[in-house]
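A.B. asks: when you get a sec, could you give me coordinates for this:
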Amino acid sequence: MIDLKRMRDEPDVVRASQVARGEDPDLVDAALAADSRRRALLTEFEQLRAEQKAMGKDVARASGDEKQALLARTRELAGEVKARQADAEAAEAELTDLMLRIPNVIEGAPPGGEDDFVVLREEGTVRDFAAEGFAPRDHLEIGEALAAIDTERGAKVSGARFYFLTGVGARLELALLNAAVDQATRAGFTPVITPTLVRPEIMQGTGFLGAHAEEVYRLEADDLYLVGTSEVALAGYRSGEILDLADGPQRYAGWSACYRREAGSYGKDTRGIIRVHQFHKVEMFSYCRPEDAAAEHQRLLAWEEEMLARCELPYRVIDTAAGDLGSSAARKFDCEAWLPTQERYLELTSTSSCTTFQARRLNVRERVTVGEKTETRTVATLNGTLGTTRWIVAILENHQQADGSVRVPEGLRPYLGGLEVLEPVTR
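C.D. replies: Got it, this is the predicted structure:
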């Protein structure tokens, strides 16, 4: 959640962030009012408690009618203290509910909605298939010819938007993810195989149970959630802990299966494996000092671009508009690869700076020295995709050849036993 002190000190900044996101700025005023009520009630409670304690001493010294009167007042005070404590707790609950509904304060993101992103740069060369003398096939047609993707049997076994990756399809996904883990390890990340089921407080702590809760699968019998990204488990990994960041950020690269309900996306990218319910992903996750978050964000983006270059994909980098950010993100950069058959860009990676929003919810802190005192403060968290199943779509379409084969990018060949070309399978 956002910093309550910041909301008190800079309410206009938080209101402006709400407006830029397309959210309700009146939530800020409601939260400030709840905070004022809570503090006033706590003050009353503490005053009554102080009077109650003082009266206990008076009762011990008194006798006769005076003592009886004091005892009567003590009983009356006990009821008032209990009532005021209940009122303060109710105000605290109201404030917490309101604070959980306010998304992170944006930091530099352009205002507007999904279509208001800013293109920062374009990299690579888009192929001219007409000049090469053939029309590009889409990834599913290519994948079926390679015996790499099987959506019919995926639907038979599990329903719509499920699939099998078979043969070179399975090998290609493993090559992508292993290349991502190797790159992350070289950059100093600790590789982690994460749980894909998490407790409600961890899912809520990362901000995934707000406006987009309908995207999350829940196992009601066990009160557990299936993650849509290993970011969730990695954010919870150090929850309730005090970190030592003296030597720089603590970085993890999480490999996990991911699950998304894709609620409300009917009719969008339903062909093939662009928008599916289950996929695999390697996700970078960083805990760092708040003042280092902006620089760390740029580093995560650079590592994503390094991976895209390894796969020889033409792409663009966009600065995502505030209204298209998740509730935890203060800023997000997406890398979108060119998709020849649809003549559009397709998101392959995103990297978000969540500032202290997640860590405050999950109570992740560090020790800092202020003057002669040592105290704790909330850390910042960031995340970024380094490889996922969807990349197969862009690789197949951008590296296809006229005969239906697919050239393997040089950066992935060591992970495919040196294989240079994926050949169609004769059925």
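A.B. asks: only C-alpha atoms for contact and neighbour calcs from this point on.
C.D. replies: Noted.
A.B. asks: now stretch 140-158: buried residues?
C.D. replies: Neighbour counts over stretch 140-158 (16 or more other CA atoms under 10 Å) mark 140, 142-151, 154 as buried.
A.B. asks: repeat that for stretch 301-311.
C.D. replies: Residues of stretch 301-311 classed as buried: 301, 303-305, 307-311 (neighbour count, 16+ other CA under 10 Å).
A.B. asks: what's the closest of those to Thr43?
C.D. replies: Leu301 (47.5 Å; CA to CA).
A.B. asks: so the closest one, which state does it fall into?
C.D. replies: Classification of Leu301 by DSSP: H, G, I helix; E, B strand; the rest coil places it in helix.
A.B. asks: would you mind measuring from it to Ala294?
C.D. replies: Counting by CA to CA, to the nearest Å, the separation of Leu301 from Ala294 is 11 Å.
A.B. asks: in TSV, list the buried residues of stretch 140-158 along with distance to Asp24 and secondary structure.
C.D. replies: What follows is the buried residues of stretch 140-158, written out as TSV (distance: CA to CA, whole Å; DSSP: H, G, I helix; E, B strand; the rest coil):
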residue	distance to Asp24	secondary structure
Leu140	42	helix
Ile142	46	helix
Gly143	45	helix
Glu144	47	helix
Ala145	50	helix
Leu146	50	coil
Ala147	50	coil
Ala148	47	coil
Ile149	44	strand
Asp150	44	strand
Thr151	42	helix
Gly154	42	helix
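A.B. asks: can you give me the helices for the stretch 251-400 of the chain?
C.D. replies: Under the criterion DSSP state H, counting those that start in this stretch, helices of the stretch 251-400 of the chain are mapped to 293-310, 357-362, 391-398.
A.B. asks: identify the residues contacting the second one?
C.D. replies: So that's helix 357-362. Helix 357-362 is contacted by residues 1-3, 104, 202, 205-207, 235-236, 239-240, 328, 365, 378-381 when judged by CA atoms under 8 Å, 6 or more residues apart in numbering.
A.B. asks: wait, what's in contact with the residue lying closest to Gly167 once chain neighbours are set aside?
C.D. replies: Leaving aside its sequence neighbours, Gly167 sits nearest to Ala148 (CA to CA, 6 or more residues apart in numbering; 5.6 Å). Residues near Ala148 by CA under 8 Å, 6+ apart: 165-170.
A.B. asks: could you do Leu313 as well?
C.D. replies: Residues in contact with Leu313 (CA under 8 Å, 6+ apart) are 124, 337-338, 394-395, 398.
A.B. asks: also this sequence, please, to line up against the first:
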Amino acid sequence: MIEINLLRENPQAIRDSQAARGADVALVDLAVKLAEQKKIALQQFEAMRAKQNAHGKLVAQAPKEEKAELVAQAQEMSSDVKRLEAEANLADQELMVVLHKIENVVLEGVPAGSEENFVVLKEVGNRPEFSFEAKDHVFLGESLDVIDIERGAKVSGSRFYFLKGLGARLELALMQLALDQASEAGFTALITPTLVKPEIMQGTGFLGEHSGEVYYLPADDLYLTGTSEVALAGYHSGEILDDLTTPMRYAGWSTCYRREAGSHGKDTRGILRVHQFNKLEMFSYCKPEDAEAEHAKLLEWQEQMLQKCELPYRIIDVAAGDLGSSAARKYDIEAWVPTQGDYRELTSTSNCTTYQARRLNTRYRDQDGKPAVAATLNGTLATTRWLVAILENHQQADGSVLIPAALRGYLGGVDKIGPKN
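C.D. replies: Presented below is the predicted three-dimensional model:
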């Protein structure tokens, strides 16, 4: 949720942000109007309550013959106070509804526009040049007997799969490598719940225009999470953290679920866009003034993982119109996928400033000991779709796939995956 003081003092900054995102600018004007109505309603309520309190003292001190009339006036004032309080509460509720629809204010320098308006910040690594016709990850996965898409569809439907043998072990190795790196960097490991309450899902900003991506269990009034970011953001909801001199960092390992609504016909082949996958997510709580520096660190840790997996990649500054509602800035790291002749997103990191923490009431004590709203950031360190890039970039002429050196220790020293026969 946006900061109410910013709405009052600089609504144009919020209008500009909404425009850069391609979002509804009129919401800002409505919020300004409702904020003023709330202010007036609150002032009227507080003035009447003060008048009621003063009148109460008169009643207590009045002669017996005057009390009946004063008590009648007190009852009328009490009715007015209740009415004005209800009006103030209603004004606040109406304002909150609109504020929850306004997306986070993008940071200065974020590219305006939609998905295609990203800016490439850098490219790292050499794209492989094959002396043979490169095979895609589906062919490799099936020929090496490490991915079984046909039986995944038989059991669960489209966009499901089995990872098998060294395929399953390779994913676990990737997750363990990421967890070890995160632990060395000071992150606390968490295995998170994958079912969360509506207020947690709403607080993280995932029930906006992309709510169609989320699986909902109406019988339990719970949501399946599409990222452990949701549970990690809710971990300290309603709390006041004692000290954020050093950011509080968590690494959440979970299975993730996404309906992929609206993606019909996109990446239907293979395991690039699926309904269920595993992911290790970094999540940081920090002081707002430290958020940009923390964002740079999350990006650096992601790069280290890509380099350990020996993958060519590029970093893009995501355009405002392609940001999630909670993100004020997001960087994607995209790995080269040879058979597609293009870079595809493997991981992203978002600076959510105080947007999520304000909605979830997560605060910390500043240097004066006063509660202040924290900032939150997130970044994926490993996920199932990395297997796509690993298989394709490290394939060999004989149909085998070399395993990146950093992963071999987690596989008992196995250095490659060979064909079934």
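A.B. asks: fetch the TM-score of the aligned pair.
C.D. replies: Superposed pair, TM-score by TM-score structural alignment, normalised by the length of the second structure: 0.97. Supporting alignment: 420 aligned residues with a CA RMSD of 1.2 Å.
A.B. asks: counterpart of Ala302 of the first structure in the second structure?
C.D. replies: Here Ala302 of the first structure is matched to Glu300 in the second structure, going by TM-score structural alignment.
A.B. asks: separation between that match and Thr380 of the second structure?
C.D. replies: Counting by CA to CA, the separation of Glu300 of the second structure from Thr380 of the second structure is 12 Å.
A.B. asks: cool, and Ala374 of the second structure?
C.D. replies: Computed with CA to CA, the distance linking Ala374 of the second structure and Thr380 of the second structure is 20 Å.
A.B. asks: same thing with Ile200 of the second structure?
C.D. replies: Using CA to CA, Ile200 of the second structure is found at 20 Å from Thr380 of the second structure.
A.B. asks: over to Pro193 of the second structure?
C.D. replies: 17 Å.
A.B. asks: Lys416 of the second structure too?
C.D. replies: Using CA to CA, one obtains 26 Å as the distance from Lys416 of the second structure to Thr380 of the second structure.
A.B. asks: quick one, which of these two is more surrounded?
C.D. replies: Thr380 (27 against 18; other CA atoms under 10 Å).
A.B. asks: just give me the match in the first structure for the more buried one.
C.D. replies: Aligned counterpart of Thr380 of the second structure in the first structure: Thr385 (TM-score structural alignment).
A.B. asks: quick revisit: okay, the contacts of Leu313 of the first structure in JSON lines with distance to Ser286 of the first structure and neighbour count next?
C.D. replies: JSON lines is the format used below for those (distance: CA to CA, whole Å; neighbours: other CA atoms under 10 Å):
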{"residue": "Gly124", "distance to Ser286 of the first structure": "28", "neighbour count": "14"}
{"residue": "Ala337", "distance to Ser286 of the first structure": "24", "neighbour count": "27"}
{"residue": "Trp338", "distance to Ser286 of the first structure": "28", "neighbour count": "25"}
{"residue": "Ala394", "distance to Ser286 of the first structure": "27", "neighbour count": "27"}
{"residue": "Ile395", "distance to Ser286 of the first structure": "28", "neighbour count": "22"}
{"residue": "Asn398", "distance to Ser286 of the first structure": "31", "neighbour count": "27"}
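A.B. asks: closest to Asn178 of the first structure out of the residues you listed?
C.D. replies: For the contacts of Leu313 of the first structure, the nearest to Asn178 of the first structure is Ile395 (15.8 Å; CA to CA).
A.B. asks: contacting residues around the equivalent of that closest one over in the second structure?
C.D. replies: When the second structure is aligned by TM-score structural alignment, Ile395 of the first structure is paired with Ile390. Counting by CA under 8 Å, 6+ apart, Ile390 of the second structure makes contact with 309, 311, 403.
A.B. asks: run the contacts of Ala148 of the first structure past the second structure and keep the common ones.
C.D. replies: Retained in the second structure: 165-170, out of the contacts of Ala148 of the first structure (criterion both residues aligned by TM-score structural alignment, their matches' CA atoms under 8 Å).
A.B. asks: buried subset of these, written for ChimeraX?
C.D. replies: To isolate the buried subset of these in ChimeraX, counting by 16+ other CA under 10 Å, use the following:
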select :165,166,168,169
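A.B. asks: how many other residues sit next to the residue lying closest to Asp24 of the second structure once chain neighbours are set aside?
C.D. replies: Once flanking residues are discounted, Asp24 of the second structure sits nearest to Gln18: 6.2 Å by CA to CA, 6+ apart. By other CA under 10 Å, 23 other residues sit near Gln18 of the second structure.
A.B. asks: now do the strands in the stretch 51-200 of the second structure.
C.D. replies: Counting by DSSP state E, counting those that start in this stretch, the segments of the stretch 51-200 of the second structure that form strands are 119-124, 147-148, 162-163, 188-191, 195-196.
A.B. asks: what of the stretch 301-427 of the first structure?
C.D. replies: Using DSSP E, counting those that start in this stretch, the strands of the stretch 301-427 of the first structure run over residues 315-319, 331-339, 344-353, 365-370, 373-378, 380-388, 406-407, 421-422.
A.B. asks: between those strands, which one is closest to Met284 of the first structure.
C.D. replies: Smallest distance to Met284 of the first structure across the strands of the stretch 301-427 of the first structure (CA to CA): 5.0 Å, for strand 380-388.
A.B. asks: taking the chain centroid, which residue in the first structure is the extreme one?
C.D. replies: Within the first structure, the residue lying farthest from the chain centre (CA atoms, centre = their mean) is Gly64, at 66.8 Å.
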